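S.K.: pasting the structure only:
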């Protein structure tokens, strides 16, 4: 285990200022090949992607959701989802790491004061990264919190322990979700080098191994009142896009995994796999059973792709006019995309090994990383509940529950 490395607080390049959706997509496509090149080795050796994250944030892509009135491109959430899918196809750890960054920027957008928005949005545009200290282990449900926010003079003290702190190891700012004495939840935007705050690299999952999603320990951490933003109000007080946006990005990560798995399956079957002896064909790529499975996977992937794009547009519409119905429609659209991307990520990463054959399991190829990444990331929240939400919405007109980034 190691604490937050000094390199996180070192002098960094000033980020590019992206001005349009198309520029964001072009930059994502330009970055992806370099990120993909070492992805298998980073996963195999569990080498945390500090250099890649620095290049990613310096590209300006971490600031693309900042509203135009604060100098940002304010790209559509559909574009954000596609940028995430492009990067995730190269390396899904890199796709997931900024998920909470964008989530917390949306919390600021809907709940922050004008002064808070101006300050933190400018930091995001400059290339600063926001991690997270949101979830905890050992509570009754994922919505229960033990971390406390207690008054202390002109500010507050934070005490508690977080886990699943994706992005915190790489961040300049660590937003901490904590509860006040009346159980109301707030986000304290805490500088990563604040005394008493320790990020521990103890993430040991078999998948998404390089996201650094370990522990954050808060030992009497002081935070100024100006850095504290309401959190639960984004879900309980009124309908907002914060929850659907967080889920949309997760769906995009899974879509990226599926794209990469199917691409590797195509390459391996075409270049290395042997036909089965009973198939009567010369090439594995001509096996009719293989062709059938590839056809089904391609269809599922295209369907998931379309559902993700549609979900992004729905979140955009809800952001433009947020009320119970528009946010519910966005949540349902995202639930569909989450279900579809979960299924294709698991199917593509499993069928890859089946279709490519025994040699695809050799350690030198590390193709099992696709399944390990898919299986780990799709456990983020149970997809079986997405079908319940969708069915209840269409059959009984029941609006889906409003959640944060579970």
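M.R.: Sure thing, it's come through. Keep in mind that what you see is a predicted model, and the values were worked out from it rather than measured.
S.K.: When you work out contacts or count neighbours from here on, use the C-alpha atoms and nothing else.
M.R.: Will do.
S.K.: Stretch 304-320: which residues count as buried?
M.R.: 304-305, 307-319 (16 or more other CA atoms under 10 Å).
S.K.: Same check on stretch 294-306?
M.R.: 294, 297-298, 300-301, 303-305.
S.K.: Do you have the strands of the stretch 151-300 of the chain handy? List them.
M.R.: Using DSSP state E, counting those that start in this stretch, the strands of the stretch 151-300 of the chain run over 155-162, 173-179, 185-191, 197-200, 215-224, 228-230.
S.K.: looking at those strands, which is buried most?
M.R.: strand 173-179 (a mean of 26; mean count of other CA atoms under 10 Å).
S.K.: quick one: the closest residue to residue 13 other than its chain neighbours and residue 247, what's the gap?
M.R.: Using CA to CA, 6 or more residues apart in numbering and skipping residues adjacent in sequence, the residue nearest residue 13 is residue 58, 6.1 Å away. Going from residue 58 to residue 247 by CA to CA, to the nearest Å gives 25 Å.
S.K.: for comparison:
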């Protein structure tokens, strides 16, 4: 990004500059985790300032994508590290613990890599994967408003010779503000979902900076207006194929897995802040007779409980990552459903823990922690906003149906 963007200004935003700093090529999980630690340290420096002043993390995003972390799931046969999803999840947790908006900016990018892997032709992979490895970023244009439900999409895709023409309007477009390529989900004339990869500077494609949510401010997840946008047929991916019941791919599990990792990171960051505040500022309760808040047995019990649940959440994420990897190697209805169920378990716990840990921060730290200059409320606002992506009450139902009635989870991006 070449200029500082204040999120929510409402204006149309031009594409980011290119070329930028070339992206590194990471090869191992250790390299990826080391890079994640460095990006987390960079993001932590001004995290409170960015949240308080509604600043888009442009410099941090450029460093994040240049680190090579946005290419770690590209298959090895196309030059990528093809890292496990266990390692990928740990990368996302590390960054989300200091800036969950920055972590979420990579979510749809990584999900698009999964879609290319599962549904694109070999020619499309040869076109798109090298772009990812050189540092190009995907931005989302998926969700819509005013329809019957989240899967009822109205954006159209009509053949026009060697191109297709798209029309529609998208909302909650995470990553689009600073993307080089916009992945647009549209419905073709047969009612099938297609993923059209449009250049960010395509005529008729306008990205608006109008994100006004109280949390995840740094994602800049505004709307995208699509007016007679032309995309070459060669960049239209039949993503519906990933959700065919007889031959599915674990794309939905991958998308949900990254969302769960973001929530785990929020919980981890909130818990760290809680402990630091208690050690340095929280006073013992008047009736305790204690010298320090860190000696309070009730407080100690709650901190211990949060750590137990965080360890369980991280273990569920690791396990889900392993099961996703197995489903990628051998995609069948059974292995894909196993991945979905494993991710659903993790998603339930990370959702509930992120909200609880962010709330407990204030209960345990005390009134002084509500000082706006500290920016500690960002954890709760981010947790509450991000966990609205899909309701965990339906995750419980999916898991119960799977074990009690042998019903496989529904095949769509929210399960």
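M.R.: Good, I have the coordinates. Bear in mind that the values here come from a model prediction, so they are computed numbers and not experimental data.
S.K.: between residue 58 and residue 247 of the first structure, who's got more neighbours?
M.R.: Ranked by neighbour count (other CA atoms under 10 Å), residue 58 of the first structure and residue 247 place residue 247 first, with 24 against 21.
S.K.: Show me what the more buried one aligns to in the second structure.
M.R.: Aligned by TM-score structural alignment, residue 247 of the first structure pairs with residue 256 of the second structure.
S.K.: quick one on the thing from earlier: tell me the counterpart of the residue nearest to residue 13 of the first structure in the second structure.
M.R.: For residue 58 of the first structure, the residue aligned by TM-score structural alignment is residue 66.
S.K.: one step back: which ones among the buried residues of stretch 304-320 of the first structure map onto helices?
M.R.: Using DSSP state H, the subset of these located in helices is 304-305, 307-319.
S.K.: ok, now how distant is the aligned residue in the second structure for residue 158 of the first structure from residue 137 of the second structure?
M.R.: Under the alignment defined by TM-score structural alignment, residue 158 of the first structure is paired with residue 166 of the second structure. Distance, residue 166 of the second structure to residue 137 of the second structure, by CA to CA: 21 Å.
S.K.: What range does stretch 80-96 of the first structure cover in the second structure?
M.R.: Using TM-score structural alignment, stretch 80-96 of the first structure pairs with 88-104 in the second structure.
S.K.: typed the wrong thing, it's stretch 320-333 of the first structure
M.R.: With TM-score structural alignment as the criterion, stretch 320-333 of the first structure aligns to 329-342.
S.K.: Need the contact partners of that stretch.
M.R.: With contacts defined as CA atoms under 8 Å, 6 or more residues apart in numbering, stretch 329-342 of the second structure is touched by 245-250, 252-253, 316, 319-320, 323-324, 326-327, 398-399, 402, 408-409, 415.
S.K.: Kindly report the same for stretch 302-316 of the first structure.
M.R.: 76-79, 81-82, 241, 244-245, 248, 251-252, 255, 326-327, 329-331, 333-334, 336-337, 340-341, 344.
S.K.: Residue 238 of the second structure against residue 197, yeah?
M.R.: No - in this structure, residue 238 of the second structure is not within contact of residue 197 by CA atoms under 8 Å, at 11.3 Å.
S.K.: residue ranges for the strands of the stretch 1-150 of the second structure, please.
M.R.: Assigned by DSSP E, counting those that start in this stretch, the stretch 1-150 of the second structure shows strands spanning 12-13, 138-141.
S.K.: Looking at those, which is nearest to residue 129 of the second structure?
M.R.: strand 138-141 (11.4 Å; CA to CA).
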